[in-house]
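Engineer: no FASTA, just this:
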C-alpha cells in the first residue's frame, strides 16, 4: 500500500461557514460533501482555498457501497469527476447502505436518506469487498472508507467492527477513514469498546480521522455534527494517536454552526490532544498494528461468482426488510430491538424533513411552524424513492391533494411553487379525490 502524503489539520467545508473556514489560521485542508459541488461550477471559496495551497478532499454520501447491488456507474463517474476537478489526492465514502429493494429483491426501491449500518457478516463482507474493488477500478485516486455511527445492531453478527474493517483492508487494500466520534456513538448505543476496535484495526491503513460532536437523549447517542466535540471523543482520539500518527485529522460540523472563534477553539483542542499524546511515553503497539498488508486490490474473494450472487440476494433481502420497517412502517424483522428501530425511524424522518427544507426552503416559509409536523405525517409510510428534490415536490403535491394548507393565500403560494417546479398544472378536485382514495387503499 502506497503511503499517502500528509494532510495535516482540516475542517469540513460547508457553504454556511465558508468565510469562517477561509479565515482559520493554520488550516491545511478541507473536506467537502461530494454531492454538493458541481465540477464545472466550484464555489469561489473553494477556489480561493486551493489557490492558497489548501487541499480539498471530496467526501461522498450516496454510493452505498455496503448495499447488496453493485455500485451505480453514474455515481462512480460523478465522484471521479469531482476528484479530478478538485485535484484531490483521494476520495472518501462510507461503509453503509443507503437504499434497498429493486430488481434484486423483486420489491419497490427505497431510499434511506441517510447512512445505515451493514451487518458484520461474511455474506455482507463478501458483497462489500467486490463493491469496493469495482469502485477502486472506477476512481482516478485512492479510496478511503469511513466507519459509521449506528443506533441499531444487526442480530447474528459474526465479526467485531475492528475485525470487519481489518479483513476489508486485507482483501481490497482500501484505506480507512476512522471517525472517532462514531466509535464513541457505537460504544454508547451498541456497547462496543472503542479501545478494542482500535486494537484490531490495521492502523497503517488510516488515511485520516474524523472528529465530531453529538448529544445523548434517553440513553441513545445521536451523532449530530451539530454540537461541540465532547471529552469522550477526544479521549478516543488520544487512544488512536497513541497507536499511530494519522496523516490527517478533520473537524466535522454540519449544522447549528457556532461563531468562528468556537470553531478555532475546537481545532485547538484537537491539536492539543494530538500533541499531548505524542509527547507521552509510547504505548506498546498491539500485535496487529504495523503488520504489512499483503493483499492487494485485486485479491480474490472467498466466494465464487454464483455464490456471491446468492450472497447479494440474501444481503439484499435482509436490508430491504430492515429499511421497509424503518421508512414504510412494515413489521420489524426478527431479532431487532423494536425501541431502537423506532428511534432510528424517527431520526430518518427528521433528517428527511430537514434536508427537504434545505433543498426547498420555500416550503417552511410557506407553511411556517406547520412544516415539520406536516412533513413527518407525509413521510410516515411513504419511503423516499428518488432523492430529496423529488421528495419535496411529492410532499407539496400530497398537501394540495388534501386541500392544504387551510389558509387560502398559503395554498395559492404552494400551488404556484409546485406548478413552477413540477411543470404541470395542480391536480383538479376530482383527480385529488381519486388519488387520495388510492393512497388510502395502499396504506391499508
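Structural biologist: Great, that's in hand. As the structure is a prediction and not an experimental result, all values here were calculated from the model.
Engineer: only C-alpha atoms for contact and neighbour calcs from this point on.
Structural biologist: OK.
Engineer: Please identify the helix or strand for residue 265.
Structural biologist: helix 260-279 (DSSP states H and E).
Engineer: Show me which residues of that helix are buried.
Structural biologist: Going by neighbour count (16 or more other C-alpha atoms under 10 Å), the buried part of helix 260-279 is 263-264, 266-267, 270, 273-274, 277-278.
Engineer: cool, and stretch 207-219?
Structural biologist: 207-215.
Engineer: How about stretch 324-339?
Structural biologist: 324-329, 332-333.
Engineer: got a list of contacts for it?
Structural biologist: With contact meaning C-alpha atoms under 8 Å, 6 or more residues apart in numbering, stretch 324-339 is reached by 110, 112, 152-155, 321-322, 341-342, 344-345, 348-349, 379-383.
Engineer: Mind giving me the packing neighbours of the helix holding residue 265?
Structural biologist: Helices and strands touching helix 260-279, by 3 or more C-alpha pairs under 8 Å, 6 or more residues apart in numbering; DSSP states H and E, are helix 231-241.
Engineer: Got another one to weigh against that:
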C-alpha cells in the first residue's frame, strides 16, 4: 500500500468556531463535514485557510456504505465534487448504515453494521463502487456503537482487517470510538489496534464524551478525557499516524481552551506520552506479534473472493443484500418507528438508543429551523411537541424535510393553540414549502397509501 501523505495535527472546521480555527497556532489541516458545504460557494474562512496552505479534507456522513443498498450515485458525485473543490488528498466516510429502503426509514445517525460475512460482503462491494466513483482515495472510520448485534461472526479487528485486504481502502481510526465501544460493548481497544493493518491508517480522530448510567456518550461536546488520550498513546506507540484531528461539534469552549486541547493532542501524537514506560513498550511489542496472527486468522476464517481486492457479486451478493436489508430494517424500525425489538438484541439498550435518536433529531431540527422553538413558546414546549410528533412519524427524507413535516403535522392539528403563533407557523411553513399545508383528509390518504406501499 502506498504511504499516506503527511497531514499533521488538525481540527474539525465548524462555522461556529471558524474564526478561532483560523487563529489556532501551528494548525496543519482541517476536516469539514462534506454535506455542510457547497462546492461553488465555499465559506470564506475555508478559502483563507487554503490560501495559507492548510489542507482540507471532506468528511461524509450520509453515504451509508454499510447499508444493504448500493451507494447512491448522486451522493457519491456530490462527495467527489467537494473533494475536487477543496483540493483534498482524500475523502472519508463511515462503516455504518444510516437508512433502509424497505421500510423506507432514515436514522439521522450512524448505526453499526453486523460483523457477519453477509455484511462484510455487502460493505466490500459498496466500497468498491465508491472507490470507482470518487476522484481521490477513500478512508473509512470505525464508529461508536451502543447496540451489539447478536450472532456476530468476526471481531472488530478481523472485520476491519479483511475489509482492507479485500478493497485496499484506508482506515480512519477514531480512538474515542474505541473507548466508547470498550465501555458500551466490552471491546478492548488494544485488541483492535493489535489486529488491524496500521499501514492502512489514513489519520486519527480524537473527541470528547461523557459517561451516564453506565453508558458512554460520544458527544463531541466535552473535553477529550485522559482515557481517550491514553488510547491515542497506545496507537502512537504502534505507529506514527499520518494525521491526528480533534473533533468538536457542540458546546464550543473559549478559544484558549480549544488551543490548549489541541496542544495536548499534539504532544501525544508527537511522543505517545500518556502511559509510556516498560509496560507500554512491552504491550506494543507483543501487539506487533499478535497483529500478524490475528490478520492471518481473519483471512482463514472464510472465503475472501480472491483476497486481492475482489468482492462478492452476482447472485450471492444479491442474496446477502436481502438478508442484511431485512436485519437492518427490523432494527431501524424498532429504533425509530416503535416496532418490536428483533430477537437477540438487548431491549434496554435499544430503548436507550431510540431515545437518543429522537433527542438528536429534535436538536438537529431546532438548529436547522431555529424559529420553531420561538414560535412554539420556548425550548421546552418545542421539545415536548417534537418528541410527541417523532413517536409516530419516523424520518424518511432527511432533517430539512423533517422540519417541514413537523410544522405541517402541527398545523393540521390546529396547533399551536395561540392564533398568532399558528399564523407565524403557517407563514414559516409556506415560505419554505411554497404551498398550503394539506388538509387532514389529504394527510390521512397519504398515510394510507404509504402503508400500502
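Structural biologist: That came in fine, so what should we check first? Given the structure is predicted, the values throughout are model-derived calculations rather than measurements.
Engineer: Quick TM-score on the pair, please.
Structural biologist: Once superposed, chain against chain, the TM-score is 0.93 (TM-score structural alignment, normalised by the length of the first structure); 434 aligned residues with a C-alpha RMSD of 2.3 Å.
Engineer: Looking at the buried residues of helix 260-279 of the first structure, spot the one nearest residue 354 of the first structure.
Structural biologist: Within the buried residues of helix 260-279 of the first structure, proximity to residue 354 of the first structure (C-alpha to C-alpha) peaks at residue 263, which comes in at 22.8 Å.
Engineer: mind listing which of the buried residues of stretch 207-219 of the first structure are in strands?
Structural biologist: 207-211, 215 (DSSP state E).
Engineer: returning to what we had before: report the buried members of the contacts of stretch 324-339 of the first structure.
Structural biologist: Applying 16+ other C-alpha under 10 Å to the contacts of stretch 324-339 of the first structure flags 110, 112, 152-154, 321-322, 341-342, 344-345, 348-349, 379, 381-383 as buried.
Engineer: How about the contacts made by the equivalent of residue 194 of the second structure over in the first structure?
Structural biologist: Under the alignment (TM-score structural alignment), residue 194 of the second structure pairs with residue 199 in the first structure. Residues near residue 199 of the first structure by C-alpha under 8 Å, 6+ apart: 162, 286, 288-289.
Engineer: element containing residue 199 of the first structure, please.
Structural biologist: Using DSSP H and E, residue 199 of the first structure falls in helix 194-200.
Engineer: mean shift between that helix and the second structure?
Structural biologist: Compared with the second structure after the fit, helix 194-200 of the first structure shows a mean deviation of 0.6 Å (mean C-alpha distance after the TM-score superposition for the first structure).
Engineer: Next, report how far that helix is displaced from the centre of its chain.
Structural biologist: 22 Å (C-alpha atoms, centre = their mean, to the nearest Å).
Engineer: Check which residues of it are buried.
Structural biologist: Those would be 194, 197-200, for helix 194-200 of the first structure by 16+ other C-alpha under 10 Å.
Engineer: Quick one: end-to-end distance for stretch 7-17 of the second structure.
Structural biologist: The straight-line separation of the ends of stretch 7-17 of the second structure (C-alpha to C-alpha, to the nearest Å) is 21 Å.
Engineer: what comes up buried for it?
Structural biologist: 7-14, 17.
Engineer: do the same with stretch 272-286 of the second structure
Structural biologist: Using 16+ other C-alpha under 10 Å as the test for burial, stretch 272-286 of the second structure gives 272-274, 280, 284.
Engineer: which residues touch that stretch?
Structural biologist: 229-230, 232-234, 236-238, 267-268.
Engineer: now for these, which pair is the farthest apart?
Structural biologist: Maximum distance among the contacts of stretch 272-286 of the second structure (C-alpha to C-alpha): 15.9 Å, for 238 and 267.
Engineer: Let me see the ranges of the strands in the first structure.
Structural biologist: 8-12, 29-33, 55-59, 91-94, 97-102, 107-116, 143-146, 175-179, 206-211, 215-217, 220-222, 248-251.
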